[in-house]
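1. Generate a structure from the sequence data that follows.
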Amino acid sequence: MKIVIAEDSAILRDGLAQLLIDRGHEIAAMVGDAESLGPAVDEHRPDVAVVDIRMPPSFTDEGLVAAIALRRRHPEVGVLVFSQWIETRYAAELLAGNAAGVGYLLKDRVADVSEFVDALTRVANGGTALDPEVVSQLMGTSRRRDELERLTPREREVLNLMAQGLSNSAIAAALVVTDRAVEKHVGNIFAKLDLPPSDDHHRRVLAVIKQLGRT
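-> Down below sits the predicted model:
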């Protein structure tokens, strides 16, 4: 993969770059502020950009705003938001458009490097990678609470796992249930959220997240 990294901490930026280089990936550019992200992507046209949220000058939401602008200008470039923070307003906007190739992971919840690289690869290939806590907060801020309240606790578990990009078989393994049980839960979720079922795994996940992400 060809990667651009936008991270204000030099230590984290260099460390992440070295980890990815060690695994055979190319770091096209590294920038320390959100304003430099767009020009770096314009120049290098990477497969994916890793973007922190709180960067100079105000250290509030510059990175996420830059990620949204990047997706509008270069929808073919994957964007993985990698931060300590959850910013629901702009996260919802990022996911509400064409969410193919979008990820949002929390730094302190990534268990190991392989997990991060797998998520980054999935995003670069047009998939999704969303931390369950991000999904939960998006669900909590959605106007569609009335529909979400129709879901059973088990259906909410399945929805969270769907959002992370898991297949039906992977969800069944995680929950220790049968594939048939998962298929039934997925069908119920789509019915209760008024979303048409799809045989395409990524499209169904993106449809759900797009729906939940509206604020």
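2. only C-alpha atoms for contact and neighbour calcs from this point on.
-> Noted.
3. Residue 140: neighbouring residues, count only.
-> 16 (other Cα atoms under 10 Å).
4. what's next to the host helix or strand of it, contact-wise?
-> Here residue 140 sits within helix 132-141, counting by DSSP states H and E. Helix 132-141 is contacted by residues 86, 88, 92, 104-105, 145, 148, 160-161, 163-164, 209, 212-213, 215 when judged by Cα atoms under 8 Å, 6 or more residues apart in numbering.
5. I figured residue 128 was touching residue 102, is that so?
-> Yes. Assessed by Cα atoms under 8 Å, residue 128 is found in contact with residue 102 at 5.4 Å.
6. which residues touch the nearest residue to residue 1 once chain neighbours are set aside?
-> In space, and not counting its chain neighbours, residue 1 is closest to residue 25: 5.2 Å by Cα to Cα, 6 or more residues apart in numbering. Contact analysis of residue 25 by Cα under 8 Å, 6+ apart lists 1, 2, 3.
7. and the helix or strand hosting the last one, what other elements does it pack with?
-> Think residue 3. Remark: residue 3 resides in strand 2-6, with elements defined by DSSP H and E. Where contact means 3 or more Cα pairs under 8 Å, 6 or more residues apart in numbering; DSSP states H and E, strand 2-6 is packed against helix 10-22, strand 26-31, helix 37-44, strand 48-51.
8. Let's compare: structure for the following, please.
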Amino acid sequence: MRIAVAEDSVLLREGLVRILEFYGHRVVVAVGTAVELVAGVRSTAVDLVVTDVRMPPGNSDEGLRAALDLRRERPDLPVLVLSQYVEQTYAAELLTTDSAGVGYLLKDRVGDLEVLASAIRRVADGGTVVDPQVVRQLLSRNRERPALSRLTARELEVLDLMAQGHSNTAIARALSVSEAAVAKHIGNVFGKLDLPVAPRTHRRVLAVLTYLREAH
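-> Modelled structure (predicted):
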């Protein structure tokens, strides 16, 4: 793939370029500011964007806002955010406007290179990759939103464990219930949050991210 990389740290940027090239990709845009990212993607054909959140000149959320701007121009442009921080407002917008082909990973939780390479492939294929810690922070921000009132206390417990990345087996063990009961609760969550089966979506992720729409 032809990839654009935006990372203000020169060492991290060069390291990321080398990793992507090792996995057979071509980095056609490698920049250190959000302005350069937008300009580079607009002038160069790219298949995917990998960007940090905090970038010059303000070092706040410029990278993430640039990704949102690019997605508005090209809704089919896959974007993977790779950061040390969870920027809640713009992360919520990125992950809820269109969940296809987006990801948000925390740098210090990427355990090995294959995790990153796999995430890039999934996002490029239209999937959604979200670090459980990102989901938990976004969920806690909206715990009192009206959407949560649709769920029972047990369904909310199941959803919390889903947000932490637990499988049905692990959820059943944590709540001392059967896996069949867990599957039923998850089905109820999907139904109450209006998440029917659809191609190219991950309902376990969307079940959590649906809450974020209440914040806008």
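9. Can you calculate the TM-score here?
-> Scored against TM-score structural alignment, normalised by the length of structure 1, the superposed chains reach a TM-score of 0.85; 206 aligned residues with a Cα RMSD of 2.4 Å.
10. what about residue 23 of structure 2, neighbour count?
-> Residue 23 of structure 2, neighbours per other Cα under 10 Å, totals 12.
11. which one is it nearest to, not counting chain neighbours?
-> In space, residue 23 of structure 2 is closest to residue 117, 7.3 Å off (Cα to Cα, 6+ apart).
12. Tell me the spacing between the one you found and residue 60 of structure 2.
-> Computed with Cα to Cα, to the nearest Å, the distance linking residue 117 of structure 2 and residue 60 of structure 2 is 26 Å.
13. Check residue 9 of structure 2 too.
-> 14 Å.
14. just residue 51 of structure 2 next, same as before
-> 13 Å.
15. higher neighbour count, these two?
-> Each of residue 51 of structure 2 and residue 60 has its neighbours counted (other Cα under 10 Å); residue 51 has more, 30 against 14.
16. Does residue 70 of structure 2 touch residue 38 like I think?
-> Yes. The pair residue 70 of structure 2 / residue 38 is scored as a contact, 6.8 Å apart, by Cα under 8 Å.
17. Among the two, which residue is more densely surrounded?
-> Between residue 70 of structure 2 and residue 38, counting by other Cα under 10 Å, residue 70 is the more crowded of the two (21 against 18).
18. which residues touch that one?
-> With Cα under 8 Å, 6+ apart, residue 70 of structure 2 has these contacts: 38, 41, 77.
19. tell me the contacts of the closest residue to the first one other than its chain neighbours?
-> So the one you mean is residue 38 of structure 2. The shortest distance from residue 38 of structure 2 to any non-neighbouring residue, by Cα to Cα, 6+ apart, is to residue 66 (6.3 Å). Residues near residue 66 of structure 2 by Cα under 8 Å, 6+ apart: 34, 35, 37, 38.
20. aligned partner of residue 40 of structure 2 in structure 1?
-> Aligned by TM-score structural alignment, residue 40 of structure 2 pairs with residue 40 of structure 1.
21. Would you check how far apart that match and residue 129 of structure 1 are?
-> 23 Å.
22. So those two - more neighbours on which side?
-> residue 129 (25 against 19).
23. what about the nearest residue to that one once chain neighbours are set aside, how many neighbours?
-> Nearest non-adjacent residue to residue 129 of structure 1, counting by Cα to Cα, 6+ apart: residue 103, 4.4 Å away. Residue 103 of structure 1 sits with 28 neighbouring residues when counted by other Cα under 10 Å.
24. Give me the mean deviation of the helix or strand hosting residue 103 of structure 1 from structure 2.
-> Here residue 103 of structure 1 sits within strand 102-106, counting by DSSP H and E. Strand 102-106 of structure 1 differs from its equivalent in structure 2 by a mean of 0.5 Å after superposition (mean Cα distance after the TM-score superposition for structure 1).
25. Flag every buried residue along stretch 124-131 of structure 2.
-> For stretch 124-131 of structure 2, the neighbour count (16 or more other Cα atoms under 10 Å) marks 124, 126, 127, 128, 129, 130, 131 as buried.
26. can you put those in CSV and add distance to residue 29 of structure 2 and secondary structure?
-> As requested, the buried residues of stretch 124-131 of structure 2 are exported to CSV (distance: Cα to Cα, whole Å; DSSP: H, G, I helix; E, B strand; the rest coil):
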residue, distance to residue 29 of structure 2, secondary structure
124, 17, helix
126, 21, coil
127, 23, coil
128, 23, strand
129, 22, strand
130, 24, strand
131, 25, coil
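27. could those residues be laid out in TSV, adding distance to residue 172 of structure 2?
-> Shown next, in TSV, are the buried residues of stretch 124-131 of structure 2 (distance: Cα to Cα, whole Å):
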residue	distance to residue 172 of structure 2
124	33
126	30
127	26
128	25
129	24
130	22
131	21
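28. Just the closest of the residues you listed to residue 194 of structure 2, please.
-> Nearest to residue 194 of structure 2 out of the buried residues of stretch 124-131 of structure 2 is residue 128 (Cα to Cα; 18.2 Å).
29. Now intersect the contacts of helix 132-141 of structure 1 with the strands, please.
-> Mapping the contacts of helix 132-141 of structure 1 onto strands (DSSP state E) picks out 104, 105.
30. Whichever of the contacts of helix 132-141 of structure 1 end up buried, select them in PyMOL.
-> Here is the PyMOL selection string for the buried members of these, based on 16+ other Cα under 10 Å:
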select buried, resi 86+88+92+104+105+148+160+161+163+164+209+212+213+215
